[in-house]
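Chemist: Mind folding the following:
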Amino acid sequence: MRPTGAAPRAAGAQGGAAERRRLPSYAAGEIEVPFVALPSAEVIPRDTFWEEHSHPTHELLWNQRGSSSVTVGARVWTITPVLGLWIPAGAPHSGWTPAGTWHRAVQFGIHAVPSISERPVAVGITRLLRLLLDRLGAEDLTPSERARTEAMVLDLLAPAENELLLRIPESPLLAPIVEAVRADPADGTPLAVWAERLGVSTRTLTRAFHAETGLGFSRWLAAARVQQAIGMLARGEGIEEVAESVGYHSASAFGAAFRRVTGMSPARFRDQ
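Modeler: Coordinates of the predicted model:
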């Protein structure tokens, strides 16, 4: 592919008409490719939604600049310059890429590269890995130089310890909550109020969130807010403005939530 997401609104569209791109769906290995690793790059000119598709090759996605998202089923991964996503061959996915994102991708032939995971998984994009991937894009590499570079890339590919992953509940019971939060992450409606509106107990809603996401409502809400904040930080917006936009009354409270989800401060993330 290129980057992807569930639907423009759900993946973080900023409004206005988005470009839609369609790519074919292939099973793993359905088309034989002559390469081990084939890189590509594109600065995305408009907000772009990539409709669901799949590749005959494994794919590594990351961004040289900006953030985007990839959706697989009910899971939405955020992609940044320091955290990419490995998508195994044949895995259906869609995605969202805001205008101005410098998108990077590498396709890996399954005849030469075993998948590092049976499912999509985050990959840390270290400085060394980035340099090696840049080198693969050089047109003047000799066959032996390319083979050595590919071997070093494969040695560095491994699942990351952390991933920017948001699981989207799919039950009709939770749909109104999910829709409200994804439309406006600053929505601060307490769970007790939602329970009253939906005619159930707060315990029922809590159990439903745990069953579908592995998180309680508060932690899921924090993850949804951080996912939105990442895109804003990647566009260079100020930390205090981002904090307010996603529902935090102070930059310090936002910073604490951001660190719990990502393992780093908003300032460090923006610098990277």
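Chemist: CA only for contacts and neighbour counts going forward, please
Modeler: Will do.
Chemist: can you give me the helices in this structure?
Modeler: 8-11, 127-136, 143-156, 175-183, 191-198, 202-213, 217-234, 239-245, 251-262, 266-271 (DSSP state H).
Chemist: how much does the fourth one deviate in direction from helix 191-198?
Modeler: Helix 175-183 runs at 130 degrees relative to helix 191-198, counting by axes from the mean of the first three to the mean of the last three CA atoms, to 10 degrees.
Chemist: So which elements touch helix 175-183?
Modeler: Helix 175-183 is packed against helix 8-11, helix 217-234, with contacts defined by 3 or more CA pairs under 8 Å, 6 or more residues apart in numbering; DSSP states H and E.
Chemist: likewise the first one?
Modeler: Counting by 3+ CA pairs under 8 Å, 6+ apart, the packing neighbours recorded for helix 8-11 are strand 93-97, helix 175-183.
Chemist: In a markdown table, list those along with mean neighbour count and distance to Arg148.
Modeler: Shown next, in a markdown table, are these (neighbours: other CA atoms under 10 Å; distance: least, CA to CA, whole Å):
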| stretch | mean neighbour count | distance to Arg148 |
| --- | --- | --- |
| strand 93-97 | 29 | 31 |
| helix 175-183 | 16 | 44 |
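Chemist: could I get the ones you listed as TSV with distance to Glu52?
Modeler: Converted to TSV, the helices and strands packed on helix 8-11 look like this (distance: least, CA to CA, whole Å):
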stretch	distance to Glu52
strand 93-97	4
helix 175-183	20
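Chemist: Quick check: which of the helices of the chain is nearest to Phe108?
Modeler: Taking CA to CA, helix 143-156 is the member of the helices of the chain nearest to Phe108, at 9.8 Å.
Chemist: So which elements touch the closest one?
Modeler: Applying 3+ CA pairs under 8 Å, 6+ apart, one finds that helix 143-156 makes contact with helix 127-136.
Chemist: list the buried ones in the helix it packs on?
Modeler: Within helix 127-136, the residues that qualify as buried are 129-130, 132-133, 135-136, counting by 16 or more other CA atoms under 10 Å.
Chemist: Closest one of the residues you listed to Val106?
Modeler: Leu133 (8.2 Å).
Chemist: For the closest one, list the residues it contacts.
Modeler: 39, 153 (CA atoms under 8 Å, 6 or more residues apart in numbering).
Chemist: how far away is it from Met152?
Modeler: Distance, Leu133 to Met152, using CA to CA, to the nearest Å: 10 Å.
Chemist: Including mean neighbour count, could the helices and strands packed on helix 175-183 go into a markdown table?
Modeler: Converted to a markdown table, the helices and strands packed on helix 175-183 look like this (neighbours: other CA atoms under 10 Å):
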| stretch | mean neighbour count |
| --- | --- |
| helix 8-11 | 21 |
| helix 217-234 | 22 |
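Chemist: Include distance to Leu198 when you put the ones you listed into JSON lines, please.
Modeler: Output for the helices and strands packed on helix 175-183, formatted as JSON lines (distance: least, CA to CA, whole Å):
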{"stretch": "helix 8-11", "distance to Leu198": "22"}
{"stretch": "helix 217-234", "distance to Leu198": "15"}
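Chemist: Now the second one, please; I'll put the structures next to each other:
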Amino acid sequence: MTTTYNCTSEDQRALGLEHAQRAISEKKCVVFPTDTVYGIAADAFSPQAVTMLLVSKGRSRTMPPPVLIPRINALDGLATDISADARKLAEAFWPGGLTLILHAQPSLDWDLGETRGTVALRMPADEVAQELLTLTGPLAVSSANRTGHAPAQTAAEAREQLAESVEVYLEGGFRPVEGTEALPSTIVDATGPLLRVVRNGAVSLDQLREHVPGVLGLGEIPMAEEPAEETPVAGDGAPETQSAQTPPTDNSATTAAENTGAPAVDDSPRN
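Modeler: The predicted structure follows:
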């Protein structure tokens, strides 16, 4: 039976989190608030649950959902070959609006879709989300809406779209919270030797470069070294990147990810 809990009430919040934890353990879907918009979540380690999540949204396996984690030390349990630069960004912007695409731990028994051996990880900056993740562990999460519709900014909006396909709705009020701009997370592909932005979002390129100066912006490629015998071009002090001829649009994480060899992650404006 589908139930909505008002998480602005302490008693309702406790009951809702308990029910949501039970639903996740039973391979069912739940909806909860994040620091961007509302997300629909399922057990990341259950192919059955992830399939239910994708079916609820009307989304195919070619758009695998990211995985939200409760704490930064979960990073090493879920990903491998994590570069020092990727760690710097995680330490600087988690919890918060940054998603990192990393190589998935090969020993893990999960199936998020066509990920090409990678996983997109994020730690959200939201109390209700953090409490739920602490109870359940990592969750596969996508925006709480049917594909092609606007992401839900309340649990009530999510229920209008997802209805009985979700067991528990945790209502935490409007998301993002008042005074916060409604931006998706910035997605950075950290699977190669250079970190690359594949979707612009809440964390700007300038903010990323404060911690990792070599991060490539959306549509940028490394500039090839000039042959030693050639005359240097003007502007030697410019950053050593150049724009691709046809950069993808800001929200086209799918196109950008394909260009870099990363998986086509869910690019809806949420997590």
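Chemist: Superpose the two chains and report the TM-score.
Modeler: The TM-score (TM-score structural alignment, normalised by the length of the second structure) is 0.24; 126 aligned residues with a CA RMSD of 7.0 Å.
Chemist: circling back to that earlier point, TSV for the buried residues of helix 127-136 of the first structure, including distance to Arg20 of the first structure?
Modeler: As requested, the buried residues of helix 127-136 of the first structure are arranged in TSV below (distance: CA to CA, whole Å):
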residue	distance to Arg20 of the first structure
Leu129	30
Arg130	28
Leu132	31
Leu133	27
Arg135	31
Leu136	29
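Chemist: that older thread, looking at the helices and strands packed on helix 175-183 of the first structure, which is nearest to Arg167 of the first structure?
Modeler: Once those are compared by CA to CA, helix 217-234 is nearest, at 8.3 Å.
Chemist: how far off strand 93-97 does the closest one point, in degrees?
Modeler: Using the same axes, to 10 degrees: helix 217-234 of the first structure against strand 93-97 is 50 degrees.
Chemist: So which elements touch helix 217-234 of the first structure?
Modeler: Using 3+ CA pairs under 8 Å, 6+ apart, helix 217-234 of the first structure sits against strand 165-167, helix 175-183, helix 202-213, helix 239-245, helix 251-262, helix 266-271.
Chemist: repeat that for 7 Å
Modeler: When contacts are defined as 3 or more CA pairs under 7 Å, 6 or more residues apart in numbering; DSSP states H and E, helix 217-234 of the first structure sits against helix 251-262.
Chemist: Pull out the buried residues from the helix it packs on.
Modeler: 251, 254-255, 257-258, 261-262.
Chemist: you'd agree His16 of the second structure is up against Leu170?
Modeler: No His there; residue 16 of the second structure is Gly. Yes - between Gly16 of the second structure and Leu170 a contact is recorded at 6.4 Å, counting by CA atoms under 7 Å.
Chemist: ok, the two, which is more surrounded?
Modeler: Legend: neighbour count by other CA atoms under 10 Å for Gly16 of the second structure and Leu170, higher for Leu170 (29 against 23).
Chemist: SS state for that one?
Modeler: strand (DSSP: H, G, I helix; E, B strand; the rest coil).
Chemist: residue contacts, it?
Modeler: 4-7, 16, 31-32, 155 (CA atoms under 7 Å, 6 or more residues apart in numbering).
Chemist: Mind checking which of the residues you listed are in strands?
Modeler: 4-6, 31-32 (DSSP state E).
Chemist: quick one: which of these is nearest to Asp76 of the second structure?
Modeler: For these, the nearest to Asp76 of the second structure is Phe32 (25.3 Å; CA to CA).
Chemist: wait, doesn't that closest one sit right on Tyr169?
Modeler: Yes - using CA under 7 Å, Phe32 of the second structure makes contact with Tyr169 at a distance of 6.2 Å.
Chemist: Which neighbouring elements make contact with the longest helix belonging to the second structure?
Modeler: The longest helix of the second structure (DSSP H) is helix 10-25. Helices and strands touching helix 10-25 of the second structure, by 3+ CA pairs under 7 Å, 6+ apart, are strand 3-6, helix 127-136.
Chemist: count of neighbours near Pro10 of the second structure?
Modeler: Quick fix: residue 10 of the second structure reads Glu, not Pro. Neighbour count of Glu10 of the second structure, defined by other CA under 10 Å: 10.
Chemist: any idea how far Ala129 of the second structure is from it?
Modeler: As for Glu10 of the second structure, its distance to Ala129 of the second structure is 15 Å (criterion: CA to CA).
Chemist: Sort out which residues of the host helix or strand of Ala86 of the second structure are buried, please.
Modeler: Element membership for Ala86 of the second structure (DSSP states H and E) is helix 84-93. By 16+ other CA under 10 Å, the buried positions in helix 84-93 of the second structure come out as 85-86, 89-90, 93.
Chemist: Please render those residues as a markdown table that adds distance to Pro222 of the second structure to the earlier fields.
Modeler: Converted to a markdown table, the buried residues of helix 84-93 of the second structure look like this (distance: CA to CA, whole Å):
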| residue | distance to Pro222 of the second structure |
| --- | --- |
| Asp85 | 17 |
| Ala86 | 18 |
| Leu89 | 20 |
| Ala90 | 23 |
| Phe93 | 24 |
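Chemist: Which members of the residues you listed are the farthest-apart pair?
Modeler: Asp85 and Phe93 (12.4 Å).
Chemist: Which strand or helix spans Val119 of the second structure?
Modeler: Here Val119 of the second structure, judged by DSSP H and E, is contained in strand 118-122.
Chemist: quick one: that strand to helix 84-93, angle?
Modeler: Using the same axes, to 10 degrees: strand 118-122 of the second structure against helix 84-93 is 30 degrees.
Chemist: helices or strands up against strand 118-122 of the second structure?
Modeler: strand 67-68, strand 98-104.
Chemist: Check which helices and strands the longest one sits against.
Modeler: Just to be clear, that refers to strand 98-104 of the second structure. Short answer (3+ CA pairs under 7 Å, 6+ apart): strand 98-104 of the second structure packs on strand 79-80, strand 118-122, strand 186-189.
Chemist: repeat that for 10 Å
Modeler: With contacts defined as 3 or more CA pairs under 10 Å, 6 or more residues apart in numbering; DSSP states H and E, the packing partners of strand 98-104 of the second structure are strand 67-68, helix 75-78, strand 79-80, helix 84-93, strand 118-122, strand 186-189, strand 196-199.
Chemist: Please produce CSV containing those, extended by distance to Ile101 of the second structure.
Modeler: Shown next, in CSV, are these (distance: least, CA to CA, whole Å):
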stretch, distance to Ile101 of the second structure
strand 67-68, 10
helix 75-78, 11
strand 79-80, 9
helix 84-93, 9
strand 118-122, 4
strand 186-189, 5
strand 196-199, 10
